[in-house]
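> Requesting a structural model of the entry that follows:
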Amino acid sequence: MGVVNVTPDSFSDGGLWFDAEGAINHGLRLAAQGADIVDVGGESTRPGAERPPAEEELRRVVPVVRELAAAGVTVSVDTMRAEVAHQALVAGAHMVNDVSGGLADRDLLRVVADARAPVVLMHWRGHASHMQEHADYDDVVTELIAELRPRIDAAVAAGVDPGRVVIDPGLGFAKTWEHNWSILARMPEIVAAGFPVLVAASRKTFLGELLADPHTGARRAPAQRDAATAALTTTIALDGAWCIRVHEVPANMDAVLVAARLGAEAH
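Below you'll find the predicted structure:
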């Protein structure tokens, strides 16, 4: 899954694809490089981010979704709002990626069900402006799985086909860096929950911290975390994740192919 952030303030590439033409061209490029899905979002969810008005999110997202879908790209819309999900699905989106797991807007799951679309339900404990206040766990993996189960039940109760539910452990969302590493190390437990798993580790801050300059302590810049992202992609794929959400496709595509070959050899 390739990422198209139609935002001015995303942590990795905010502003690079903020105009519709740039975002469309970037999405087409990601698809041409091998992305199976292009995820279009108009709201930054970096820690501390404030939400744009719904009208602004619609203005950012819908034209990009429409053009990419018209070009034959399989599009996911990254939104927490039912109205944005609805209009994006009408414009040709195939799937809804809701980082709130249906909690931010209780109508979103009904919209997804009515469209007979797949939905990604991410583990979430609050909006970006205050989510890190809730990064408190006794056992992060056990708790996030337990907290996702009611979200899955809510989706099914709303009419979503259980076979079209994907889960996401929510790296970085109400999680410390240590929590993120624990989740990645225990990925098979999340896969064993029985639903396809989407993982979004690309360029995240915990990688910047790992790769910090040994002399100054300065974190590695987001755009310089792609090699580490590809390394993680290999392990995530070997652990059985359904999809990996990334900012740059080619190296991660290679990582998935390596993992697939190793997995075939093991079996």
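> Please count neighbours and contacts with C-alpha atoms only from this point.
Will do.
> quick one, strands of the protein?
Counting by DSSP state E, the chain has strands at residues 2-5, 38-41, 75-78, 95-98, 119-122, 165-168, 198-199, 243-244.
> Indicate which one of those strands is closest to V256.
Nearest to V256 among these is strand 243-244; the distance by CA to CA comes to 9.0 Å.
> In a markdown table: the strands of the chain, plus distance to I183.
A markdown table is the format used below for these (distance: least, CA to CA, whole Å):
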| stretch | distance to I183 |
| --- | --- |
| strand 2-5 | 22 |
| strand 38-41 | 23 |
| strand 75-78 | 22 |
| strand 95-98 | 19 |
| strand 119-122 | 13 |
| strand 165-168 | 11 |
| strand 198-199 | 10 |
| strand 243-244 | 14 |
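> how much space between the nearest residue to C243 once chain neighbours are set aside and L238?
Distance criterion CA to CA, 6 or more residues apart in numbering; nearest residue to C243, sequence neighbours excluded, is L198 at 4.8 Å. As judged by CA to CA, to the nearest Å, L198 and L238 stand 13 Å apart.
> Let's compare: structure for the following, please.
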Amino acid sequence: MVAIIKAYARPRQLYRYRSLVGDEPEKFRQELDAIVQGHVYCPGYKSMNDPMEGSHRESALLKGSVRRDRTVAEVRQVIDSLGIASFSETMDHEPMWAHYAKNFSGICVEYNVKRLLDNLGNENELVRMTYGEKAPMLYRDRETAENRAKMILSCKSVRWASEREWRLIRPTIGAAPYELRTAVTSVYLGSRISDEHEGIIRAELHPLKIPVRKMEVDTYAIAFEPKKKTTRIKKTK
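Predicted coordinates:
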């Protein structure tokens, strides 16, 4: 018998910062369709903005092992194949609005964690990032290449700790579909979002009853407009 690690606490909501403009002309449509159609797109690690992403160290025993090259190659192959989507525990982190939502012109999507997990396939895993001063270590042990790859992709430099990141990891790069549309509980708009993008988002999310809340800037503070309450019409006798 051995002790195992368990995580009993998880956030009720997670947030995904998204830019609406990019190198691809269809970027805006891709991001909105992900919400409307119900999926989370998981790109490969090479698309992440941290150049240290996927780094690792090797123990002395592994370096001296005849299987070292094969082990590292197998891990690297798995890392290259996995799809990753990043989330944060917070939706009012100014640097993330600047970096990941294109200078406050993008959006931040709020997910209900339980609903999302209940409606994703069991091939998907949600992991909490760990942060350290040194890259994760590969050892000469019997761990699988898949678990080693996921361990590497679940670690970042401590300098990124303020992002409070969680990651959805899936076996392949691509969309992770979920059936329950209410997994998305709000969409937050950056203060610099274009009028065109704002109008389309509000029009397409209104029938889905997904609240859209625009950022309001007050000196060094940001806030969001409150959720609009649905007015019920009383039936007349």
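> TM-score for this pair?
Scored against TM-score structural alignment, normalised by the length of structure 2, the superposed chains reach a TM-score of 0.26; 111 aligned residues with a CA RMSD of 6.4 Å.
> coming back round to it: L198 and L238 of structure 1: which is more packed in?
Ranked by neighbour count (other CA atoms under 10 Å), L198 of structure 1 and L238 place L198 first, with 23 against 19.
> Surely the more buried one touches D168?
Yes - taking CA atoms under 8 Å as the definition, L198 of structure 1 is a contact partner of D168 at 4.9 Å.
> shared neighbours of these two, anything?
Both L198 of structure 1 and D168 are contacted by V120, under the criterion CA atoms under 8 Å, 6 or more residues apart in numbering.
> Can you list the residue ranges for strands in structure 2?
All strands of structure 2, identified by DSSP E, fall at 13-18, 39-42, 57-58, 83-88, 107-112, 125-128, 130-132, 137-138, 155-157, 165-170, 174-177, 184-189, 212-218, 221-224.
> Nearest to W97 of structure 2 among these would be which one?
Closest to W97 of structure 2 of the strands of structure 2, according to CA to CA: strand 13-18, at 6.9 Å.
> And the closest one, what does it pack against?
Contacts defined by 3 or more CA pairs under 8 Å, 6 or more residues apart in numbering; DSSP states H and E place strand 13-18 of structure 2 against strand 83-88, helix 94-100, strand 107-112.
> Quick one, which of the ones you listed gets closest to A34 of structure 2.
strand 107-112 (10.4 Å).
> orientation of the closest one relative to strand 184-189 in degrees?
Counting by axes from the mean of the first three to the mean of the last three CA atoms, to 10 degrees, strand 107-112 of structure 2 lies at 160 degrees to strand 184-189.
> Show me which parts of strand 107-112 of structure 2 are buried, residue by residue.
107-112 (16 or more other CA atoms under 10 Å).
> other SSEs contacting that strand?
Contacts defined by 3+ CA pairs under 8 Å, 6+ apart place strand 107-112 of structure 2 against strand 13-18, strand 184-189.
> quick one: the first one to strand 83-88, angle?
Between strand 13-18 of structure 2 and strand 83-88, the angle comes out at 110 degrees (the same axes, to 10 degrees).
> Please apply the same query to the last one.
If you take the same axes, to 10 degrees, strand 184-189 of structure 2 sits at 70 degrees to strand 83-88.
> how far off strand 212-218 does strand 184-189 of structure 2 point, in degrees?
40 degrees.
> Flag every buried residue along strand 184-189 of structure 2.
184-189.
> Could you export those residues as a markdown table, including distance to K150 of structure 2?
Putting those into a markdown table (distance: CA to CA, whole Å) gives the following:
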| residue | distance to K150 of structure 2 |
| --- | --- |
| V184 | 26 |
| T185 | 28 |
| S186 | 29 |
| V187 | 29 |
| Y188 | 30 |
| L189 | 32 |
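> how much space between V75 of structure 2 and Q13 of structure 2?
Distance, V75 of structure 2 to Q13 of structure 2, using CA to CA: 32 Å.
> got it, and E196 of structure 2?
Distance of E196 of structure 2 to Q13 of structure 2, given as CA to CA: 28 Å.
> Of those two, give the one with the bigger neighbour count.
More crowded of E196 of structure 2 and Q13, by other CA under 10 Å: Q13, with 21 against 8.
> Show me what the longest helix belonging to structure 2 is packed up against.
In structure 2, with assignment by DSSP state H, the single longest helix is helix 68-81. Packed against helix 68-81 of structure 2, as judged by 3+ CA pairs under 8 Å, 6+ apart, are the following elements: helix 145-153.
> Show me which residues of the helix it packs on are buried.
By neighbour count on 16+ other CA under 10 Å, the buried set for helix 145-153 of structure 2 is 145-146, 148-153.
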